[in-house]
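K.L.:
dropping the sequence and predicted coords here.
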Amino acid sequence: MDIVELFEKGGVSMWPLLVLSILALGTILERIWFWASISLKEGAVVNRTLEAATRNWQAAKEMALRARRQPIGRYLYAPLKLDNPDPEVFRLALETSADDELAAMRRGDKLLEAVIALSPLLGLLGTVLGLINSLGSIRISDLGTASTSGVTLGIAEALISTATGLIVAIISLAFYRLFQAFWHNQVKIFRRAGGELELIYRQYWLAMEDSELSSKPHPAEVSEVTEK
């Protein structure tokens, strides 16, 4: 049985299943490319940016700016592009950027969820319609006779759509769960990188405040100068 014959025997629901399978396949391939591209580069981006931040904030900013095509690069660049922000503002910039980037990483999830939900239902609908066509032509007087021999074949053909719908849904669900695991791993990476960057900045901020305080004259010295 070739593909064309399979679709003809599967009924009208095979065509929407074909559309859903094409959409799911396109989304799966795009997501595989996306996750592969960021997984290979983000570790180096995080390490270089954090290492540069311990020495020079301008160098860290340039590192993150160069990696702005990567989600982790845009995430780290969001607070670094600010001009000497307060630590709380620095943290808020990290959190806002993380929300935006992590939400963008879930692109395609809704489509896969729709395919997972609709495919079995469309397959079941095709089976029900096939059974209606197969059983609708049977008369009670024909039961047990040779005229009902084609009903078994009709029922078997009606189940083709259900099997197709389940196959599409199972494959889509497997990749959906895989992409969810990748996304949860990204959450951990973002939290770790953001936490380390914030800690480095807070240490820098405290050191900068201490240097400013030490450069100011003591009140006693100011009063002595005033008396003179």
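P.N.:
Noted; the coordinates are in hand. From a predicted model like this one, the values you see are computed outputs, not experimental measurements.
K.L.:
for the rest of this, base every contact and every neighbour count on C-alpha atoms.
P.N.:
Fine.
K.L.:
doesn't Ile160 make contact with Val128?
P.N.:
No: applying C-alpha atoms under 8 Å as the test, Val128 and Ile160 come out as separate, 11.2 Å apart.
K.L.:
which residues in the protein form strands?
P.N.:
Ranges of strands within the chain: none, based on DSSP state E.
K.L.:
if we can go back for a sec, more neighbours, Val128 and Ile160?
P.N.:
Ile160 (21 against 17; other C-alpha atoms under 10 Å).
K.L.:
list the contacts of the most centrally placed residue in the chain.
P.N.:
By C-alpha atoms, centre = their mean, the chain has its centre lying nearest to Arg106, at 2.7 Å. For Arg106, the contact set (C-alpha atoms under 8 Å, 6 or more residues apart in numbering) comprises Trp183.
K.L.:
next up, a second structure to put side by side with the first:
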Amino acid sequence: MYWLTNGGILMYFILLMSIIGLAVIIERFIYFKANQQITMVKLRPMLREALEKQDIKGAISTLGNTKSSTARVLREILAFWYQTKTTNIISLEEKGREAALAQIPQLERNMWILSIVAHTTPLIGLLGTVTGMIKAFQAVSIYGTGDPSVLANGISQALFTTAGGLIVAIPALIFYNYFNRKIDEQINEMEKGSAELINYFRK
């Protein structure tokens, strides 16, 4: 409350942005923890064994129960092959690409909100700096420079909003880049998994 009281009305906007940013960060952590822990390192042995045994239905069922974007893409490719029995590599690649594109919105969900928090909050802090300095100089023009507290009040507001904006924006930017890295890793996993599975059908 001390910061809100001394930072002026813009501190409430910064507080709101911090709550929104924190909510997105928690949601993304839960999503990646719950849905993106299974990689090709774990999927490869199961998939290889199923293909060697020609147990395609079993592989499709197992992949369908696995919470992973890569598993979902592989399942779509296998299901497409099982239904069509096509050996057309281009068709399989297109199906893999289509399935991967369908996963991307889930991976990127709410990232635009975190981007807004990371890039807008410093500007709100900067606006608070400007309005605080305007308030300080208006006070000086009215009351003169005899009382330092008159000038200090506006400068204090300016510094509070600047600091508040940076305190919120820096972690938001760090987590924004962290989650983007996680998204890139998942996209690479999907591409690698699709390529490995489709290469099997080239034989």
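P.N.:
Yep, that arrived. Only a predicted model underlies this, so the values are computations on that prediction, with no experimental measurement involved.
K.L.:
what lines up with the residue nearest to the centre of structure 1 in structure 2?
P.N.:
In structure 2, the residue paired with Arg106 of structure 1 is Glu108, using TM-score structural alignment.
K.L.:
measure the residue nearest to the centre of structure 1 to Ile171 of structure 1 for me?
P.N.:
18 Å (C-alpha to C-alpha, to the nearest Å).
K.L.:
with Asp142 of structure 1 instead?
P.N.:
Distance from Asp142 of structure 1 to Ile171 of structure 1, by C-alpha to C-alpha: 42 Å.
K.L.:
and the two? which has more neighbours close in?
P.N.:
For Asp142 of structure 1 versus Ile171, neighbours defined as other C-alpha under 10 Å are more numerous around Ile171 (15 against 11).
K.L.:
against Met105 of structure 1, how distant is the more buried one?
P.N.:
Counting by C-alpha to C-alpha - Ile171 of structure 1 and Met105 of structure 1 are separated by 20 Å.
K.L.:
what's the match for Leu51 of structure 2 in structure 1?
P.N.:
Residue mapping for Leu51 of structure 2 onto structure 1 gives Ala53, with TM-score structural alignment as the criterion.
K.L.:
name the nearest residue to Glu196 of structure 1, sequence neighbours excluded.
P.N.:
Leu50 (7.6 Å; C-alpha to C-alpha, 6 or more residues apart in numbering).
K.L.:
ok, the counterpart of Ala78 of structure 1 in structure 2 to Gln83 of structure 2 distance?
P.N.:
Aligned by TM-score structural alignment, Ala78 of structure 1 pairs with Glu76 of structure 2. Glu76 of structure 2 sits 10 Å away from Gln83 of structure 2, taking C-alpha to C-alpha as the criterion.
K.L.:
what's the burial count for Gly73 of structure 1?
P.N.:
By the criterion of other C-alpha under 10 Å, Gly73 of structure 1 has 21 neighbours.
K.L.:
that one reaches Val45, doesn't it?
P.N.:
Yes: between Gly73 of structure 1 and Val45 there is a contact at 6.8 Å, judged by C-alpha under 8 Å.
K.L.:
done for today, thanks.
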